[in-house]
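Trainee: Next comes the sequence, and after it the predicted model I'd like to discuss.
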Amino acid sequence: MGDIDYILYMADISRSGYDRITEIGKSSNKKKACLILVTPGGDPDAGYRIGRALQHYYEDGFSVLIPSYCKSAGTLICIGANELIVDDKGELGPLDIQLNKSSELGEKTSGLDLPQAFEALKTEAVKIFRETLIDVRMGGRVSTKLAAEVATNLTSNLLSPIYSQIDPIRMGEIQRANFIAYEYGKRLNEKYKILKSNALGKLLLSYSSHGFVIDRKELKELFKNVRKPNTHEEIKILTKIQDLVIAFENGNDHNLVMNANLFLENTENEQQNADLPSTSGLQANDNPECGGENPGEQIDSGSSEIEAEYDSSRSDQESELPQAANE
């Protein structure tokens, strides 16, 4: 696949994925990589290490090809790239750290949940206070001071039971997690500076859910180098991995992290062989479409039964030819 390592990563972002990326990078002599990334997200520490590893092993940088969804820690890896290649079905998500739910074993919660809950409560508190103040002041013909006291007490009594359910330790944990994502993003962006001004803060705080879709058009407002796949990438890469992507999207395939160069080359060779006419029993110089290095080089001898049938057919045809004139 030329001078580029094509690395296929279809899995959660994890330490084991980072270990595999490190193995690929150490064993390569290429200067550039293209990470084909499909992931629901995962460990931000591992995402940071993957981005750093790709920057380290590939001195000419790495691009990220996004054929499907790429969320959370996957978005973090993209910040370390020097180019994003986003297919029509490709999408990123916000830089949203996933945390273990304290009440449910094995389930995750978004790092955006609690901050957004606070924002919603703040908005509701202001609304209740304002409406109560106006109603009491204008409708009851009382002083503004008294109306403000009534509005304050009502707002506090309505919302304090909700605020009391918030765990301050959990709030601190979420704030730290979001701060970690910000710091990792800032460090990964230092090398190629792919993010536009204020984009990191937007990726952290401007989206309402973990699964929020940031498509190619919107990504161009956040990242500097974003483009659609060219014809070569469409034909040589995306068409060859589409079955793998569909299987992963549907949950029918296991995690996959590998150097995809050999896979893409083998897939291309299989397609080319499928398009060629049968060459059983023919020599390379008998068929100008089948190039052999040496004249008379056998391309495909076929099975003994096919050879016997071919020889028998040829003998029958020769017996039907007219006799030579001198006979």
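Mentor: Here it is on my side, so go on. Given the structure is predicted, the values throughout are model-derived calculations rather than measurements. Residues are numbered from 1 along each chain as shown.
Trainee: CA atoms for contacts and neighbours, from now on please.
Mentor: OK.
Trainee: Output the longest helix belonging to this protein.
Mentor: Ranked by residue count and defined by DSSP state H, the top helix of the chain is helix 168-192.
Trainee: my guess is Leu37 meets Val64, correct?
Mentor: Yes. Using Cα atoms under 8 Å, Leu37 is in contact with Val64, at 6.7 Å.
Trainee: quick revisit: only the buried residues of the longest helix of the chain, if you could.
Mentor: Of the residues in helix 168-192, 174, 177-178, 181-182, 184-186, 188-189 count as buried by neighbour count, 16 or more other Cα atoms under 10 Å.
Trainee: and what of stretch 49-57?
Mentor: Neighbour-count burial for stretch 49-57 flags 49-55, 57 (criterion: 16+ other Cα under 10 Å).
Trainee: Ok, stretch 212-231 next?
Mentor: Residues of stretch 212-231 classed as buried: 213-216, 219-220, 222-229 (neighbour count, 16+ other Cα under 10 Å).
Trainee: Check stretch 83-100 too.
Mentor: By 16+ other Cα under 10 Å, the buried positions in stretch 83-100 come out as 83-87, 90-99.
Trainee: quick revisit: identify those among the buried residues of stretch 49-57 that sit within helices.
Mentor: The helices, defined by DSSP H, take in 49-55, 57 from these.
Trainee: Please name the residues that touch Gly111.
Mentor: Shown in contact with Gly111 (Cα atoms under 8 Å, 6 or more residues apart in numbering): 96-99, 174-175, 177-178.
Trainee: Asp12 now?
Mentor: Asp12 touches 39-42, 255, counting by Cα under 8 Å, 6+ apart.
Trainee: Export these to TSV and append columns for neighbour count and secondary structure.
Mentor: Formatted as TSV, those follow (neighbours: other Cα atoms under 10 Å; DSSP: H, G, I helix; E, B strand; the rest coil):
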residue	neighbour count	secondary structure
Thr39	23	strand
Pro40	20	coil
Gly41	25	coil
Gly42	22	strand
Asn255	12	coil
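Trainee: Put this next to the previous one:
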Amino acid sequence: MGRAERLPLLQQIEAERQSAVICYFTGDRENLGTRIAPDVIRVFYRHLLALGPRPRIDLFLYTRGGDVLTPWRLVNLVREFTHHLGVLVPFRAASAGTLLCLGANEIVMGALGELGPIDPSVANAFNPEDPANPIARLPVSVEDVMAYFSLARETAGLESEDSLAAVFNRLVDKVHPLALGNVHRNYALIRSLARKLLELHMPAEEDGRVTEIIKNLTERLYAHNHMISRREALQEIKLHVTTPSARLEELMWQLYLDYEADLKLLEPFNPVALLKPQEYSVDFEATGGIIESIPCLDAFIFNGTITRESQPREGAPPVNVTFTRQGWRQLI
């Protein structure tokens, strides 16, 4: 790990922000990524205990998303140790990462910083089968289902109860009713979570702004991979976004680049390349995520074995990858 190079950067960021900083970095390396998940809660608790209560705590965040329930638990945990939570976004904080940002008093976005919509896709046993793989289930986008009814009403001009009932029955013919029920639950859930996170720091008289932010991050963004820039987050979404000083922006980007290099985000995880021509099998260890503060360091580590296929089938990979362990490991 490049902790020796990162500690001075963390110390300088803390001095600039007059805060304690915890870095939460979920890697998106091709074939070896990690996402926001509930298993980080106890890891964060260890870091927070080591830091102790602070007037200000900043979360340095990089993520493509993950479990939508974790941000609510994590934000509430961090707020047990501080009254002012900031999130530093040097680059990506998408989906569940954006939900985390909603719970912060302040979102500090670099020039390359980007947030994303909070409209989830849901999958369960009742979702439609994947035609390419009957064992798998296709995820159903919550906002796609709502947009289907908007299409019927606003574009096709269907208003009568009979017409809308026919539209609904057509959907039920393609998607199991229990899958649609799950979509509705998640439609309500994501709005409830967003509201609760915003209300942690926004006064009651700003209820209208809270409602606008939620609409802006759900139904008014028409693609889940839409990238919300700093300007859009501030001016159009109406979030509590601030621009870092030139010095802070430089430090944030240097810290991001160190994590990017350490987790090899620009190099796809290629098991074939790890197995030498004369080897039948080889063990490997790779880091997929980091939670780091000045007193503590934890890493999400994958361990496994790569085995060469003795008679590879046509079109199949020439090696097998078996993961023997994956999870957070305390390093310091």
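Mentor: Yep, it's here. Note that the structure is predicted; figures quoted are calculated from it, not measured.
Trainee: Can you pull the TM-score for these?
Mentor: Between these two chains, after superposing, the TM-score reads 0.63 (TM-score structural alignment, normalised by the length of the first structure); 240 aligned residues with a Cα RMSD of 3.4 Å.
Trainee: Break down the stretch 151-300 of the second structure into its helices, ranges please.
Mentor: Assigned by DSSP state H, counting those that start in this stretch, the helices in the stretch 151-300 of the second structure fall at 161-174, 177-199, 207-217, 230-235, 246-262, 271-274.
Trainee: typed the wrong thing, it's the stretch 1-150 of the second structure
Mentor: Under DSSP H, counting those that start in this stretch, the stretch 1-150 of the second structure gives helices at 3-17, 40-51, 70-79, 96-102, 142-150.
Trainee: quick one: the last one to the first structure mean distance?
Mentor: Relative to the matching residues in the first structure, helix 142-150 of the second structure has an average distance of 2.1 Å after the fit, by mean Cα distance after the TM-score superposition for the first structure.
Trainee: now that helix: which residue numbers in the first structure?
Mentor: Residues 111-119 of the first structure are where helix 142-150 of the second structure lands when matched by TM-score structural alignment.
Trainee: Nearest to Ile169 of the first structure, out of the ones in helices among the buried residues of stretch 49-57 of the first structure: which one, please.
Mentor: If you rank those by distance to Ile169 of the first structure using Cα to Cα, Arg49 comes first, at 27.4 Å.
Trainee: ok now do that closest one, which residues does it touch?
Mentor: Residues near Arg49 of the first structure by Cα under 8 Å, 6+ apart: Tyr18.
Trainee: Determine which residue in the second structure is aligned with it, please.
Mentor: That one, Arg49 of the first structure, aligns with Arg73 by TM-score structural alignment.
Trainee: And for Ser312 of the first structure, the neighbour number?
Mentor: 12 (other Cα atoms under 10 Å).
Trainee: What helix or strand is it located in?
Mentor: helix 304-319 (DSSP states H and E).
Trainee: corresponding residues in the second structure for that helix?
Mentor: Using TM-score structural alignment, helix 304-319 of the first structure lines up with nothing in the second structure.
Trainee: Give me the helices and strands touching that helix, please.
Mentor: Applying 3 or more Cα pairs under 8 Å, 6 or more residues apart in numbering; DSSP states H and E, we find helix 304-319 of the first structure packed against no helix or strand.
Trainee: What does Pro55 of the second structure correspond to in the first structure?
Mentor: The alignment partner of Pro55 of the second structure in the first structure, by TM-score structural alignment, is Lys31.
Trainee: Could you find the counterpart of Pro177 of the second structure in the first structure?
Mentor: Residue pairing (TM-score structural alignment): Pro177 of the second structure is matched to Pro168 of the first structure.
Trainee: that older thread, turn the buried residues of stretch 49-57 of the first structure into JSON lines, including distance to Ser103 of the first structure.
Mentor: What follows is the buried residues of stretch 49-57 of the first structure, written out as JSON lines (distance: Cα to Cα, whole Å):
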{"residue": "Arg49", "distance to Ser103 of the first structure": "30"}
{"residue": "Ile50", "distance to Ser103 of the first structure": "31"}
{"residue": "Gly51", "distance to Ser103 of the first structure": "32"}
{"residue": "Arg52", "distance to Ser103 of the first structure": "34"}
{"residue": "Ala53", "distance to Ser103 of the first structure": "35"}
{"residue": "Leu54", "distance to Ser103 of the first structure": "37"}
{"residue": "Gln55", "distance to Ser103 of the first structure": "38"}
{"residue": "Tyr57", "distance to Ser103 of the first structure": "41"}
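Trainee: which one of those is nearest Leu238 of the first structure?
Mentor: Lowest distance from Leu238 of the first structure to the buried residues of stretch 49-57 of the first structure (Cα to Cα) belongs to Leu54, with 21.3 Å.
Trainee: so that closest one makes contact with Val64?
Mentor: No. When contacts are counted by Cα under 8 Å, Leu54 of the first structure is not listed as touching Val64 (10.7 Å).
Trainee: ok, back up a step: just checking the distance from the match of helix 142-150 of the second structure to the centre of its chain.
Mentor: For stretch 111-119 of the first structure, the separation from the chain centroid amounts to 25 Å (computed by Cα atoms, centre = their mean, to the nearest Å).
Trainee: Tell me who's in contact with the closest residue to Ile21 of the first structure other than its chain neighbours.
Mentor: Setting aside the residues directly before and after it, Ile21 of the first structure is nearest to Ile50 in space (Cα to Cα, 6 or more residues apart in numbering), at 6.8 Å. Counting by Cα under 8 Å, 6+ apart, Ile50 of the first structure makes contact with 17-18, 21-22, 77.
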